[in-house]
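Undergrad: Here is my input, please return the structure:
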Amino acid sequence: MDLAELQALAEQERSKRKSIRVHCCTSTGCQAANSLGVKENLDKAVEETGMGDRVEVVGVGCMGFCGRGPLVQIDPMDTLYEEVTPETAGSIIHALNGGTAEPVQGDSQHPFFARQMRVVREHSGKVDPERIEDYIALGGYQALHKVLYEMTPETVVQEVSSSGLRGRGGGGYPTGLKWATVAKMPGDQKYVICNGDEGDPGAFMDRSILESDPHLVLEGMAIAGYAIGATHGYIYVRAEYPLAIKRLQKAIQQGKKYGILGSQVFNSPFDFKVDIRIGAGAFVCGEETALIQSIEGGRGNPIPRPPYPAEKGLWQCPTLINNVETFANIANIIKRGAEWYSSIGTEKSKGTKIFALTGKIRNNGLIEVPMGITLREIVEEMGGGVPDGEVKAVQTGGPSGGCIPASLLDTTVDYDSLIKIGSMMGSGGMVVMDKETSMVEVARFYMEFCRGETCGKCVPCRTGTVQLYSFLTKILKGQATAEDIEKMEALCYMVKDTSLCGLGMTAPNPVLSTLRYFKEEYLELLKQPQNGKVPV
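TA: Next up, the predicted model:
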């Protein structure tokens, strides 16, 4: 396929579209609420009303407002329906023919939607994730063609560097610098790995991208392969994401069919093969060296660095590892330019970030916002605040992050600001807590998670997380003393400073942040004074 054929296919697909498109969410969350039954009845209603000449029903990915699903959206009217059931679905089609719709009509201009800035999720909820033609009709794979025929690998790396994009997996390492490092490494064989092992409790950003717009990720990976000199890519996805895996498999097959993946991409000398590797659900495999061990067929244990994967990674070859959201930014950077992308966000945190907004909040779901927005804008305006009461804390960064008190809600959401107050961006989990939440319970919940997910290779993480969990349990039972809190805090720093990988290094963060901002809750749970003396 050449450029003319790509553009002709896009135009042909656009010309076939009906004047009215009924988008029905078929992502995992909505499927759990029987959105497949909703779509089936939407199709039946189109047939019954004889509106097939101007109305088409399209199964799409996540629209974001997960707490109100299943969602159905009508284009071009931009009408949104919430909590649609199979029984009420047909009335939506009848409403297009002059009838009345039974489902609740949502507000597409609600702050939850209006405050978002969609870059990665630009086509989520609009493109059919199981049809490459639909993606191409929206401009898909034009960025890949552009780099192959108009740019050198060096200029691609420079464009990504100039954009200011930082890794969205949690660490925030400059993406262009990582690409440049791998590109400079000698060797005939290099690899690209997409880390889709999203394991944070409450996080589902990467799953949603893979389910909603898989070709966007594949295009980003292929561009990266061209830029660093790699001909083979792997997508590592946890087994708990069967729909994402299914849609990725179909997307890869379709890419091969059109000559966009595989040998001689777009009739160029560039080859790029993509395979999927399915993880068994170990949280530690989100760490890049453990992930590599798993792809190679071994146990997912981290290994000491250096050497880093950029030098010796998969099968000892130079390897580029980025997460799903990072790759999903690449096509837009190439199409619209580094200057456009770097104009979004803050000086040191460019672009947008996707968050899974969950917890004690009115409006939960996926949001994509520009870096630099405040936590208050996200929680109170977009999220609608706590249903009954006030916000007590916001936990960001998953088990690796921290709990931010309500007094710091005016903090801007960017890499450096969150680290400064004892939390981190992480992959994008954001859990809101109300006044009824016990922060000591929260700390124990995350420590229980880390205790269960440690690979056990290094002693500080293997035994330290168990001891920290024991301390927290002792405190919650009212059996601890002030001395126990001092010992627990010292242990936190020991685990952070001596663990082998990021799991252990960050596991104490929820404990340390709750001690920093909510220490009175710990003190209230200590042993009561006996004989007028406070136990130590």
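
Undergrad: alpha carbons only for contacts and neighbour counts from here, please
TA: Fine.

Undergrad: now the helices for the stretch 51-200 of the chain?
TA: Using DSSP state H, counting those that start in this stretch, the helices of the stretch 51-200 of the chain run over 86-96, 111-114, 132-137, 142-150, 153-163, 175-184.

Undergrad: And this one, please, so the two structures can be compared:
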Amino acid sequence: MAEVVKVCTGNFGKGAQDIEVYKKLGGYANISDRLFNMSQFEVIDYVQRSGLRGRGGAGFPTGMKWSFVPRNSGKPVYIVVNADEGEGGTFKDHFLMMEDPHRLIEGLIIAAWALGSRAAYIYCRGEFLPCIESLNKALNQAYAAGYLGENICGTKFSFDIFVHRGAGAYICGEETALINSLEGQKGQPRLKPPFPAVSGAWKSPTCVNNVETIMSLPWIFQHEPEEYAKMGTPRAGGTKVFCISGDVKNPGVYEAPLGTPMMTMINEYAGGVVGGNLKAVLPGGSSCAPLNAGECAVATMDYECLASMKTMFGSGAMIVINDTHNMAELLNVLGNFYSHESCGQCTPCREGTGLLHRILNQIVEGKGHDGDVELMQSLSGGFGGVTICPLSISLGGPVGSYTAKFRADFDELIAKNPDHAKPRVQENYRPGIFW
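TA: A predicted model of the protein is given here:
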């Protein structure tokens, strides 16, 4: 395996949680010497030239996102780091913050200078208590060293960072639900527009970025944006921190250039499939449509390739599944998760995800009926474009791929019901019955 430049994971295992160690590894070197000699627009141009795209799932160009934030609104500009990380199969941000918290702080200083912000909030998943402790310790060190607070590094620029602990709701990974939660309101998504860049936290311009996105910035400023861009694909520069879990020999966090073949990630990074032959991969977390073994053989881990295969890159969380598993059972587990995590604000999501899970659960329990697959396909087809956020599509969207590529798994379980050929008895419908 060729040596890979480690943009975000290069300090893993080196004790970079301590500020003195981090500085010896090159940390904070470009803050006073380079960053503060650049204008806001020069910094944004620097990021745009790097080709950095958001690493949280949407893949929106970071520099372009920053350019949408108004500079003269008369309101403070806030930066919010989405460290909620609730997507199934995703665990990279937890490791990044635990191993290298100062890289996140340095990245936030760069972002704050570019956006003219004086305050940032790291919205951290509530269960990540050791991670929160690590962040707070690093913040105290950064304040003591003069990298945060009033008049950073002898300049007139002041900047503060606060860690906010969430309460474990998956829906708060959606940026407007996160902002509501940050404000102390119910964690439910907002209608857009207005978008957070114009009216976000406390109705002020707010830029929401993923942990990995922010942590990529120090490397880009230590080198050149073109050097970062050439490591990835023509439409997305740099490396990506991948989570690989499931039926592999060495599950874990791995950094590789965007565009790396999927089978290289599985065989060379994660040690190969265990317990059976490869059956499927969820390439970007639990809300992605699965790829079968044939598709995995030709897939590359980047936005465009996976989109062309009618799935998505997502958070880069690869869940590897061998041929000992039934895909209908896997979809049932996901159905339980998404129906439970619906915030209940939109009827199609609140009732639809519950109904999908109920049908799936009956199939898995040997109570399925002929026509259940078609019923699920019809039901999930009505989710698109009718809810405030895409949570319902996280379950409904992949149903078509599961049932088309692995129909035999569903039919096998349905056949266990002696009465599977009889029409399904329609129960009286009551809103909320599936909660």
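
Undergrad: related to what we said a few turns ago, redo the helices of the stretch 51-200 of structure 1 as JSON lines? Include mean neighbour count and distance to T465 of structure 1.
TA: Formatted as JSON lines, the helices of the stretch 51-200 of structure 1 follow (neighbours: other CA atoms under 10 Å; distance: least, CA to CA, whole Å):
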{"stretch": "helix 86-96", "mean neighbour count": "20", "distance to T465 of structure 1": "47"}
{"stretch": "helix 111-114", "mean neighbour count": "17", "distance to T465 of structure 1": "37"}
{"stretch": "helix 132-137", "mean neighbour count": "21", "distance to T465 of structure 1": "45"}
{"stretch": "helix 142-150", "mean neighbour count": "18", "distance to T465 of structure 1": "45"}
{"stretch": "helix 153-163", "mean neighbour count": "20", "distance to T465 of structure 1": "38"}
{"stretch": "helix 175-184", "mean neighbour count": "21", "distance to T465 of structure 1": "31"}
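
Undergrad: Not counting sequence-adjacent ones, nearest residue to the counterpart of I333 of structure 1 in structure 2?
TA: Under the alignment (TM-score structural alignment), I333 of structure 1 maps onto I220 of structure 2. Among residues not flanking I220 of structure 2 along the chain, Y228 sits closest, at 6.3 Å (CA to CA, 6 or more residues apart in numbering).

Undergrad: What about whatever residue of structure 1 lines up with L391 of structure 2, how many residues nearby?
TA: Here L391 of structure 2 is matched to L503 in structure 1, going by TM-score structural alignment. Using other CA atoms under 10 Å, L503 of structure 1 has 24 other residues around it.

Undergrad: Check A4 of structure 1 too.
TA: 9.

Undergrad: now the one 4 residues further on
TA: A8 of structure 1 has 14 neighbours, counted by other CA under 10 Å.

Undergrad: now the one 3 residues further on
TA: As a burial measure, E11 of structure 1 scores 15 neighbours (other CA under 10 Å).

Undergrad: Distance-wise, check the residue lying closest to it once chain neighbours are set aside relative to I252 of structure 1.
TA: Distance criterion CA to CA, 6+ apart; nearest residue to E11 of structure 1, sequence neighbours excluded, is A137 at 6.6 Å. Plainly put, A137 of structure 1 is 17 Å away from I252 of structure 1 if you go by CA to CA, to the nearest Å.

Undergrad: can you check V386 of structure 1 too?
TA: According to CA to CA, V386 of structure 1 and I252 of structure 1 sit 42 Å apart.

Undergrad: Which stretches in the stretch 201-350 of structure 2 count as helices?
TA: Using DSSP H, counting those that start in this stretch, helices in the stretch 201-350 of structure 2 cover 211-215, 217-222, 225-229, 262-264, 293-298, 303-308, 327-341, 347-364.

Undergrad: tilt between the helix or strand following the last one and helix 347-364?
TA: Downstream of helix 347-364 of structure 2, the next assigned helix or strand under DSSP states H and E is helix 372-380. Put simply, helix 372-380 of structure 2 runs at 170 degrees to helix 347-364, going by axes from the mean of the first three to the mean of the last three CA atoms, to 10 degrees.

Undergrad: which bit of structure 1 covers helix 372-380 of structure 2?
TA: Taking TM-score structural alignment, helix 372-380 of structure 2 hits residues 484-492 over in structure 1.

Undergrad: What residues sit buried inside the matching stretch?
TA: Using 16 or more other CA atoms under 10 Å as the burial criterion, the residues of stretch 484-492 of structure 1 that qualify are D484, I485, M488, E489, L491, C492.

Undergrad: can I assume K192 of structure 2 sits in a helix?
TA: No - using DSSP: H, G, I helix; E, B strand; the rest coil, the assignment for K192 of structure 2 is coil, not a helix.

Undergrad: and it, what pairs with it in structure 1?
TA: Aligned counterpart of K192 of structure 2 in structure 1: R305 (TM-score structural alignment).

Undergrad: Closest to I367 of structure 1 out of the buried residues of stretch 484-492 of structure 1?
TA: The nearest member of the buried residues of stretch 484-492 of structure 1 to I367 of structure 1, counting by CA to CA, is C492 at 32.4 Å.

Undergrad: Just to check, that closest one is in contact with S513?
TA: No - the criterion here is CA atoms under 8 Å, and C492 of structure 1 misses it with S513 at 10.9 Å.

Undergrad: Now for the residue most central in space within structure 2: which residues touch it?
TA: In structure 2, the residue lying closest to the centroid (CA atoms, centre = their mean) is G56, at 3.4 Å. Counting by CA atoms under 8 Å, 6 or more residues apart in numbering, G56 of structure 2 makes contact with N209, N210, V211, E212, T213, G314, S315.

Undergrad: Most remote residue from the middle of structure 1, which is it?
TA: N531 (54.1 Å).

Undergrad: The aligned partner of G166 of structure 2 in structure 1: neighbouring residues, count only.
TA: Alignment note: G166 of structure 2 maps to G279 in structure 1; criterion TM-score structural alignment. Using other CA under 10 Å, the number of residues around G279 of structure 1 comes to 21.

Undergrad: Please identify the buried residues of stretch 132-151 of structure 2?
TA: For stretch 132-151 of structure 2, burial by neighbour count (16+ other CA under 10 Å) applies to 132, 134-139, 141-143, 147-150.

Undergrad: check which helix or strand covers the counterpart of G233 of structure 1 in structure 2.
TA: Using TM-score structural alignment as the criterion, G233 of structure 1 maps onto A120 of structure 2. Assigned by DSSP H and E, A120 of structure 2 belongs to strand 119-124.
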